[in-house]
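> fold the stuff below for me.
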Amino acid sequence: MSTALPFQFLVTSLLLFLGIIYRARTGGRPPGLPPGPPGLPFLGNALQLPSKDAYKTFTKWGKQYGPIVAVKVFSQSLIIINSVKLAADLLNKSSSSTSFRITRRMVQLSGFDRSIPHLQPTTEFNKSRQYTKMALGAIEMTQYEPEHQRRALRLVIKLAQNPKNIYNEIGVWVALGFEHIAYGTDDEEDASGFVEMGRHALAIFTAASDPMIVWAVDVLPFLRHFPSWLPGMSFKRKAREWKRVLRDILNKPFHHAVRKINAGLTSQCLISRVAESHSLDSLDEDDLVILKNAAMNIYIGGFDTMTSIVASFYLAMVLHPEAQTRGQQEVDSVTGRSRLPTFADRPNLPYVDCIMKEVMRWAIPTPFLFPHVQDPTSDAMVDGVFVPRGSLLIVNTGGIFEDPKIYANPLQFWPERFHDKNLLDPLSIAFGYARRQCTGIHFVEKRLWITIATTLATLNICPPTENNSRMPKAEWTDGPVRLPLTYDAKFNVRTPALLET
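Below you'll find the model as predicted:
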């Protein structure tokens, strides 16, 4: 009879016990913290953190304890922010001290510590942001408008041709779009298998970074010095494999882009822009690593988020045909059903804007962004709130978007609410704060808007009619990025001639 399971159980229990002792050395809840649920000795509130829909629990705590809630997990303070104003005060006005990141050993071991989301606010972070803005800034996005329009048309054609594979079509479309911006690839053949490689790298990045996944080495950092063959050290073997995948995604698409640049074949992208501003050969090894990480961040950073938003838009149109009909009528009134909408039409398509904002609010893909961290060397006092050094600062965006004091009937999909220009624009906070705001905000907004407008002009999105179909429901997966539960739909072409333009 095998003893592997009992032995591993004993090892895990021992590690957990040691972790509790190790983390408890710094004491309990500091005086002056904002209110929060009472915790246990040593553990703090660790057992109260939910495994699913954490933002709903944080919202409940906010109603009970106030707009800012403090909890403890071992010795780590978590400050949960349920208020837009407090989030802005803490993260925007005090950004010089609240833009730090937590150090995770599993992230370091797998090599992702030099990716932009994990960088501390250093010179390398600033340089990485500069690189991404070269490709994703507002001016650059204006230059990409014809490309956005071409890609939006491509997606609706693919969905009309292959409605049984919604998620795959959206996923490949999203990946190719980001890959084009980062590396200049133009189509699936040119991508040379990088789409699947990017998906794999993103899954690894998420597993290493997800705050709800606790790796033994993050609790007991000294374990990184133990040999990988010891029981309980499987994380070291996993990190070694992940590092190999990271090496591939950093180098293979980059070198593919460089070969195309040297042959004069590449489209405008981050790598070509850097090559134009100063020769790639002139970059030292460190700058080259920064550039490769910036390109990778563009490529995989928004993959799941964009997929979630677009899939949620199609889901909303199936579930709320009245919104789809009104959007179609608005687009038709501008285009006459004789042409596709363009960005020049946007001032005359306010309801399309309303749909975009409501999708972002109603189906928020990321209820929490990456936690900010208060400067590890100094405490802070913001608006009378004591923030201990090293605290994780978590904005409950999902809770804010379901706050009835901000949005009436928040669980209802109702784009008309955004005709009120004084209402909080979800795009203003969904992409983060201050120096940590996602540099892809302009890309996502433009691509999402033209995709919605093009879809409304060309397709009727309807519930499936087959008996074995997966009926659409307003339900999402749980995790760092929420995706609608897999569903089926029919994509009927409204005006076939428009798909041939």
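> every contact and neighbour count from this point should use C-alpha atoms.
Will do.
> where is the longest helix in this protein?
As assigned by DSSP state H, the longest helix anywhere in the chain is helix 234-262.
> list the buried residues in that helix.
For helix 234-262, the buried set under the neighbour-count rule, 16 or more other CA atoms under 10 Å, comprises 235-236, 239-240, 242-243, 245-246, 248-250, 253-254, 256-258, 260-261.
> to compare with the earlier structure, here is another sequence to fold:
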Amino acid sequence: MPLSLLVVAAILVAGLVVAIFLIRRRSSCTPYPPGPLGDPIIGNLRQLPGHDAAIVFEEMGKKFGDVICLRVLGSTIVVLNSLQAAEELLDKHSAIHSDRPVFTLYELFGFKNALSAVPYGKQLMRLRQAHHSYLNKTKTSDLRPMLTVEARTLGKNLLECKEGEHELMLNRFSTGVIAQVVSGHRIVSAEDNYLRMSKMVLHVSTLMEQVPAVTPLDFLPFLKHFPGWFPGAHYAGFARQWRPVARELYTFPLETVKQQRKDGSAMPSFLLEQLEFIESTPKTEEGVDLVGELEANAASMFAAGEATTWSALSVFLLAMTLYPQCQARAQTEIDAVIGNRLPEFQDRESLPYVECLYNEVFRWNTGAPLGMFFNGLVSGFDWSGIPHRSISDDIYRGMFIPKGTTILPNIRAMSHDERIYRTPTLFDPTRYLPAPEGRGEPFFTGKYGFGRRWYLHGPASRRQQRLDSSRDRLVDMSYQTSPRLGGGGKSSLRTRCIMGC
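Predicted structure coming up:
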């Protein structure tokens, strides 16, 4: 009898092995996307760029095509270098490719439950629903008076600030806007706690820019349990060192609004509305911590809104410095249409060149060329480029994409696709105008993400930054956004030019 059982077990094991072999053989009949030849065992580890990954992959795509594949220590990475590939794969096949890979460094910082990092599933749906309930089309229209006041304050501050202080003014504006959205708090002092917190976040982002594109943690996550001095665990120690900054980003806004509710001073905000919703919600699914999710949601909203707005306006000032003819034309259009008053939201349709200039800012220098996986923690605050993960096998253009594949949308390559944009490195708002004045090139649509990970803040961000750029151009009355020379004849204008332009 035992022998019979042994025979049966052997047959079952043999059958399982044969089945696995046949499945792999069938999948192997469909080729992987093309890519560079790797080394034994480690695969393409040596080909993964340490820096400027978006540009490196863009160049790689010129040889292998707009969909390229790399294998690293048994993991599969697919890079999408064209908008067409991203839309066809991430939009049309969104049910398969909307998951996230495990971001070990992100987790060590304490952002595990952030909207941009959570896996595809019920938790993501709850987080997105909470965001949408406050940042829908109707609610964002209600933000217009606040945005108008803050934009005018920004223009005044830029006019009056000293040389080299424009970044402080942009930070004060971007933080002021998102602080009111998240917690109803209006910044009136340079010593405001929200400003202090945002400066710490930006400081960490600067440090993160020095982190290589790929660390051992990405492929050997068990290293997170080792001290920072252990080989391969250096960046785990770095993340733990700065974790308190992330923790304050989670706790401070929520605790502040809770206290304001007690003393009756709480202003309308995302946090206040969600706290009231949670209190009125009947018993939730077991194990679901709605308050903890709210804490993470507010932190995600603050970090994303502050960093992306600051980055976009910095790029705008950089572009106006490098291309003063664009600034002059925008000013001429504003003067002709609006006159001496300040722009309002309803003026948008009457300012076609300003609209083109706004879109060119986002195409010319995207906020996250490849996203968090290759550019560090804070680059992930612009969610358009954060990697996706496949939850099942897929076939695309006759190419096999296995379950568990990390998919990287290369936003930089898409926005600089020479098949769509002539001289893509040139800042040229007229490219979008119809002939004969322009070439009728399409606005770049990949900046707000793809599929079921589409960036929910898009509508609010578009309204905010469009008005900001219009108002800022009026600053040329005395500021001119042209290079202000300091000692030695060098421009005092500095910005994070992510793209390397």
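> how much does the longest helix of structure 1 stray from structure 2?
Averaged over the aligned pairs, helix 234-262 of structure 1 sits 3.0 Å from structure 2 after superposition, using mean CA distance after the TM-score superposition for structure 1.
> that helix packs against which elements?
Secondary-structure packing of helix 234-262 of structure 1 (3 or more CA pairs under 8 Å, 6 or more residues apart in numbering; DSSP states H and E): helix 105-110, helix 166-183, helix 194-209, helix 270-277, helix 285-301.
> please tabulate those in CSV, including the columns mean neighbour count and distance to Lys127 of structure 1.
CSV is the format used below for these (neighbours: other CA atoms under 10 Å; distance: least, CA to CA, whole Å):
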stretch, mean neighbour count, distance to Lys127 of structure 1
helix 105-110, 22, 20
helix 166-183, 23, 16
helix 194-209, 19, 21
helix 270-277, 18, 12
helix 285-301, 21, 8
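> possible to save those helices as TSV with distance to Gln324 of structure 1?
Putting these into TSV (distance: least, CA to CA, whole Å) gives the following:
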stretch	distance to Gln324 of structure 1
helix 105-110	43
helix 166-183	18
helix 194-209	31
helix 270-277	36
helix 285-301	30
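> how about Trp310 of structure 2, what's its match in structure 1?
By TM-score structural alignment, Trp310 of structure 2 lines up with Thr307 in structure 1.
> following the helix or strand harbouring its match, which helix or strand shows up next?
With elements taken from DSSP states H and E, the one containing Thr307 of structure 1 is helix 303-319. Downstream of helix 303-319 of structure 1, the next assigned helix or strand under DSSP H and E is helix 321-335.
> find me the equivalent region of that following helix in structure 2.
Mapping helix 321-335 of structure 1 onto structure 2 (TM-score structural alignment) gives residues 324-338.
> quick one: residues in contact with that stretch.
The set of residues that contact stretch 324-338 of structure 2 without belonging to it, under CA atoms under 8 Å, 6 or more residues apart in numbering, is 320, 343, 347, 350-351, 353-354, 357, 428-429, 470, 473-474, 482.
> how close does the match of Trp310 of structure 2 sit to Ile79 of structure 1?
For Thr307 of structure 1, the distance to Ile79 of structure 1 equals 29 Å [CA to CA, to the nearest Å].
> which one is the residue nearest the centre of structure 1 nearest to, not counting chain neighbours?
What sits nearest the mean C-alpha location of structure 1, by CA atoms, centre = their mean, is Thr305, with 4.6 Å. The shortest distance from Thr305 of structure 1 to any residue other than its chain neighbours is 5.9 Å, reached at Pro365 (CA to CA, 6 or more residues apart in numbering).
> just list the residues touching the one you found, thanks.
If you count contacts by CA under 8 Å, 6+ apart, Pro365 of structure 1 has them with 305, 308-309, 481-483.
> greatest separation within the residues you listed: which pair is it?
Farthest pair in the contacts of Pro365 of structure 1 (CA to CA) is Ile309 and Val481. Separation: 10.2 Å.
> which of these two has more residues huddled nearby?
Neighbours were tallied for Ile309 of structure 1 and for Val481 using other CA atoms under 10 Å; the higher tally belongs to Ile309 (24 against 19).
> corresponding residues in structure 2 for stretch 394-406 of structure 1?
The alignment of stretch 394-406 of structure 1 onto structure 2 (TM-score structural alignment) covers residues 408-420.
> buried set for that stretch?
Residues of stretch 408-420 of structure 2 classed as buried under the neighbour-count rule (16+ other CA under 10 Å) are 408-417.
> do the same with stretch 470-479 of structure 1
Judged by neighbour count using 16+ other CA under 10 Å, the buried positions of stretch 470-479 of structure 1 are 471-472, 476, 478-479.
> can you pull the contacts of the alignment partner in structure 1 of His457 of structure 2?
In structure 1, the residue paired with His457 of structure 2 according to TM-score structural alignment is Gly440. With contacts defined as CA under 8 Å, 6+ apart, Gly440 of structure 1 is in contact with 136-137, 298, 302.
> returning to what we had before: wait, which of the contacts of Pro365 of structure 1 is closest to Leu427 of structure 1?
Nearest to Leu427 of structure 1 among the contacts of Pro365 of structure 1: Ile309, at 12.1 Å, using CA to CA.
> which residue in structure 2 aligns with Pro350 of structure 1?
By TM-score structural alignment, Pro350 of structure 1 lines up with Pro352 in structure 2.
> go on, Asp383 of structure 1?
Aligned counterpart of Asp383 of structure 1 in structure 2: Arg397 (TM-score structural alignment).
> number of residues surrounding its match?
Number of residues near Arg397 of structure 2 (other CA under 10 Å) recorded here: 10.
> so the residue nearest to the centre of structure 1 touches Thr366, yeah?
Yes - with the criterion set as CA atoms under 8 Å, Thr305 of structure 1 and Thr366 qualify as a contacting pair; they are 7.3 Å apart.
> count of residues packed around His278 of structure 1?
Using other CA under 10 Å, His278 of structure 1 has 11 other residues around it.
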